[in-house]
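Peer 1: Structure for the following, please:
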Amino acid sequence: MRVFVSAGDISGDNHAARLVRELRSLVPKLEVYGIGGDRLKEEGAQIYFHLDDLSVVGIGEVFGRLPAILRAKRGTRRILKTVPPDVVLLVDYPGFNLPLAKTAHVMGLKVVYYIPPQIWAWGRYRVRYIKRWVDKIITILPFERDFYRGHGIDTVFVGHPLLDAIDKKREEDRFIALLPGSRMSEIKNMLSLLLSISKVFPDEEFIIPIASRRHRDFVTSLVERINPKVAVNVGSTYEILSRSKLAVTASGTATLECAIIGVPLIIVYKVSLLTWIFARAVVDIPHIGLVNLVAGERIVPEFIQGEAIEEKIVPVVRRLLEGEGEKMKEKLDGVRKMLGGKGASRRAAEIVAELIR
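Peer 2: The predicted structure is shown next:
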C-alpha cells in the first residue's frame, strides 16, 4: 500500500507526520513518500523534495523559490507516473497542492485534502476545482465543514490535531515568547520588530522558540545585534509556551497553540509590499488570526502591516501584563473547546485507511 504526501511548510509537515504515524498502525507495510520535512522523515517517509526549498509566504517570495518549485512540480508528476500511490494526501500548501490535485485526478488517483485551502478567505471561485479534483476533504477547523459541504464536497471535521500534540497547560508565568513565524520569509519580515519591542521591557525574560535548526544562525545573529538578552531555543514551542505569561506571535497555527495552552497573545504580521497589495485586493475576512476566526470575533488584538509598529504594540503588551491577559484566558478557553476533542490525527488516518483498502 502506498500514500504520496505533499506538505510544503513546517505546520503541514507536523500535521502530516502525526497522521502518518497513526496510519502506519492501521495499514501494515505502508509506503509513504513525497514532499515534506524533517517530521515526515522521522515517521519513515521518503522525502523527494524538502519543504525548506519550497515554503513561501505571498507573491513576492515566490519568485526566489520558483526554480525549486517548478522542479518539484515536474518531479512529482514523474513520481506519480512511475510509482502510483493508492492515495494522494495533500496537506495545506494550496499554491502547490491544488495544481497537484488536478494532476493526480487526471491520472485517476484518489485525492484526499487534509487541511484544505482557506478559500473562504479569498479566491472562492477555486471551490469548483476542489469539487472536481478532490475526492474527500478532512478539515481541522469547525467552520470549514459547513462551508465545503455547502458546496457539495464530501467533507469531514475531525477536530484539531494540536489537541493531541499539546498536553501541556501553563506551568509558570516566566517568559514572554516571541514567535516570528516558521518560514524564513516571515522571520525576516517580523523578527526585527519583535526584538525592538523586547528592548522596551528590560525586566522581562524574552525567548524565541524556533522549530527548524536551519533558521538558528539567522535568528541568533539578529538577536545578538538588536537585543542579546533574548534567549533562542531550538525545539518544542509547546514547552516554551507552557512557561510563558504572554506571546507576541505571527498569525497562523501558533495562535491556536496559545489558545490551547492558555497563553494570552498579540498577533503581529508583516509581509512584503507586493504581497500586501495583492492581499488587500482579494482577501475578504474580518480577522487574520485563526484564533479570532474560530472564535467568530476579535478576542485577540491584531497589528497588521502598517499597524505593526512598536508605538502601537507596546501599550497593549503592557496592558496584558498588568491584568488584561487574565480576561483573555477565559475567551481562549472557549476557542479550545470549539476545536473538538482529542484523537483528530487518528480519525483522519482512519478515513485515509478506508480509501486505501
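Peer 1: okay, CA-based contacts and neighbour counts for the rest of this
Peer 2: Will do.
Peer 1: what does stretch 255-268 contact?
Peer 2: 162-163, 166, 168-170, 190, 238, 241-242, 244-251, 289-291, 300-304, 308, 317, 320, 325-326, 328-329, 332-333, 335-336 (C-alpha atoms under 8 Å, 6 or more residues apart in numbering).
Peer 1: Could you rerun that using 6 Å?
Peer 2: Taking contacts as C-alpha atoms under 6 Å, 6 or more residues apart in numbering, the residues outside stretch 255-268 that touch it are 169, 246-251, 291, 301-304, 325, 329, 332, 336.
Peer 1: Please compute how far it lies from its chain's middle.
Peer 2: In terms of C-alpha atoms, centre = their mean, to the nearest Å, the centre of stretch 255-268 is found 14 Å from the chain centre.
Peer 1: ok, now which ones touch Gly181?
Peer 2: Going by C-alpha under 6 Å, 6+ apart, Gly181 touches 187, 250.
Peer 1: I'd assumed it was in a helix, is it?
Peer 2: No - per DSSP: H, G, I helix; E, B strand; the rest coil, Gly181 lies outside any helix segment and is coil.
Peer 1: Val268 versus that one, what's the distance?
Peer 2: 10 Å (C-alpha to C-alpha, to the nearest Å).
Peer 1: Then Gly95?
Peer 2: For Gly95, the distance to Val268 - C-alpha to C-alpha - is 23 Å.
Peer 1: Settle it for me: which of these two has more neighbours?
Peer 2: Val268 (25 against 13; other C-alpha atoms under 10 Å).
Peer 1: To compare with the earlier structure, here is another sequence to fold:
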Amino acid sequence: MNKPASRIAIISGELSGDSYAVDVVEQLKSVMPNALFEGISGQRTQAAGLKQWSNCQPKAVMALTQVISNIVHFRRLLDTIKQNLTQCPPDLLILIDYGGLNLRVARIASECRIPVLYFIPPKVWAWGQWRLKKIKRYVKWVAPIYPFESDFFKRHAIESFLIQHPFIEKIRCINPSSQHSGTQHRIALLPGSREQEIRHVLPIMLKSVYLIVQNNPNYQIDVICAEPSKLALIEQITDHWSECIPLSVVTENKLAHLKSCRAALVCSGTASFECAMLTVPMVIVYRANWINYCIGKLLFRAKWFGLPNLILNCLAVPELLQHHCQPKHICNSMIQLLKDGVHRQRQLSHLERLAQQMTERDDCMPIGEVVTKILTHS
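Peer 2: Presented below is the predicted three-dimensional model:
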C-alpha cells in the first residue's frame, strides 16, 4: 500500500521569508513530487504550489510601535493559523523567520503534537535570549543559514541543521550586466524592502550620492527596488532628485546590475550579505525613529549590526547608524571605497574571506534534504 502524500505547512512573512519559502517548495517538489503544501506565505510561494490558508497576509513590521499598531491584524492571522492547524494537522510545520508571530504558532503546533522545523530562526543571539526557552519547548529542529547562528544554537543544546544559503546557488550563474561596459562609474543604493526603512534611509542615501556626484559627475546611480510593491514609493522619493543626480531605478536583473557596481550603499539586512557574496564593497547605513532606536539599543546585544561583520566577527564593513547616518559621513566612507587604495582592498579581502567561509563548510545541507530526512525518519 502506497504511503499517503506528505502534507507540509509553511508560514513565512514579508519578502525575504517568501523567497526562502519558494526555495523550500521547489526543492521538495523535485524529490517529493506528491507532497502537498499549504499555509501562509507570499505570492511567489503560492505560484510555486502552496495552497494559501487565508488572504490575511503577514505584514513587514520591525519596531515595537509598528507591532502595537497592527495588533488586531496579528490576532486575526493567528486565529486563522490556529484553526487550520487544529482542524487538519500537517505532517510537518515549517516556520520561516517572523519570530513575533511564529513563536506563538510554534506553541499552538506543539499543543497539537505537530513537529516544528524553524527555518531562519529568531535572532536570539542578538536580542531576546529569553525566547530560547520557547524554542527549546516548542521547536524540534532549527535550520539557520549562517554558521555563527548554527554554532550558537548547538551551544544551547538545540538540534540545528546548517542550511546552505539559497543565495549561493543564485550567484553561480550571475554575470555583470551586459548593459554596462565597466564597473568604475556605477554606485548601487539598496534601501531595503520595508516601507519604513525606505522612507527613513533612501532620502539620506540620495543626499549622500549627490555630494559624491558633485565632484565626480561620471557616476551613475542605480537604486535597486527589492519588491515590486515598493516601486511607487521609491519613484516618489527619487523623482525630484533625477534632475541633479544621474539615477535609474532597477527592477529587473537586479543582481547582475549590483555586481556591475563599483560600490554600494546598503540598508542593513539580507542585501548586505548579497553584496558581500558578490564582492561589491559597501557601506551599511540605517536610521529608525528615535523611540524604536532607543528600545532596540537596549535590547540588541550583538557587537555588530551588519551581517558581513557578524559572520566575520570583525568590523569588515563600515556601519553608519542613527546619528552617524549623515550624508557627509556616508559620502566620506563611500569615497574611500570608490577609489583604489587601502580601504577598498582591505574590504575586498574581507568579503573574499566571507565568501570562502560560506561556501566551504562541510556541514551545510540544502533545506530540501533536511526536510526529506525529517519526514523519512518521523
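Peer 1: still on that earlier bit, restricted to helices, list the contacts of stretch 255-268 of the first structure.
Peer 2: Those of these mapping onto helices are 291, 325, 329, 332, 336, per DSSP state H.
Peer 1: Return the entry from these with the maximum number of neighbours.
Peer 2: Val291 (28 neighbours).
Peer 1: Aligned against the second structure, show me the partner of that one.
Peer 2: Here Val291 of the first structure is matched to Pro308 in the second structure, going by TM-score structural alignment.
Peer 1: same thing with Glu311 of the first structure?
Peer 2: That one, Glu311 of the first structure, aligns with Lys328 by TM-score structural alignment.
Peer 1: count of residues packed around its match?
Peer 2: Lys328 of the second structure: 16 neighbours (other C-alpha under 10 Å).
Peer 1: how about the helices of the stretch 1-150 of the first structure, start to end?
Peer 2: Assigned by DSSP state H, counting those that start in this stretch, the helices in the stretch 1-150 of the first structure fall at 10-26, 38-42, 58-82, 94-106, 127-133, 142-149.
Peer 1: In CSV: the ones you listed, plus distance to Glu186 of the first structure.
Peer 2: Shown next, in CSV, are the helices of the stretch 1-150 of the first structure (distance: least, C-alpha to C-alpha, whole Å):
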stretch, distance to Glu186 of the first structure
helix 10-26, 12
helix 38-42, 19
helix 58-82, 10
helix 94-106, 17
helix 127-133, 28
helix 142-149, 25
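Peer 1: Deepest in the core, which of those helices is it.
Peer 2: Neighbour counts (mean count of other C-alpha atoms under 10 Å) averaged over each of the helices of the stretch 1-150 of the first structure peak at helix 10-26, with a mean of 21.
Peer 1: Identify the residues contacting that helix?
Peer 2: So helix 10-26 of the first structure is contacted by 7, 36-37, 39-40, 91, 345-346, 349 (C-alpha under 6 Å, 6+ apart).
Peer 1: again, only this time at 8 Å
Peer 2: 5, 7, 30, 32, 36-40, 42-43, 51, 91-93, 161, 182-183, 211, 253, 345-346, 348-350, 352-353.
Peer 1: what's the nearest residue to Asn233 of the first structure if we skip its chain neighbours?
Peer 2: Pro209 (4.7 Å; C-alpha to C-alpha, 6 or more residues apart in numbering).
Peer 1: residue in the second structure matching that neighbour?
Peer 2: Per TM-score structural alignment, the equivalent position to Pro209 of the first structure in the second structure is Ile224.
Peer 1: so how far is Ile295 of the second structure from its match?
Peer 2: 29 Å.
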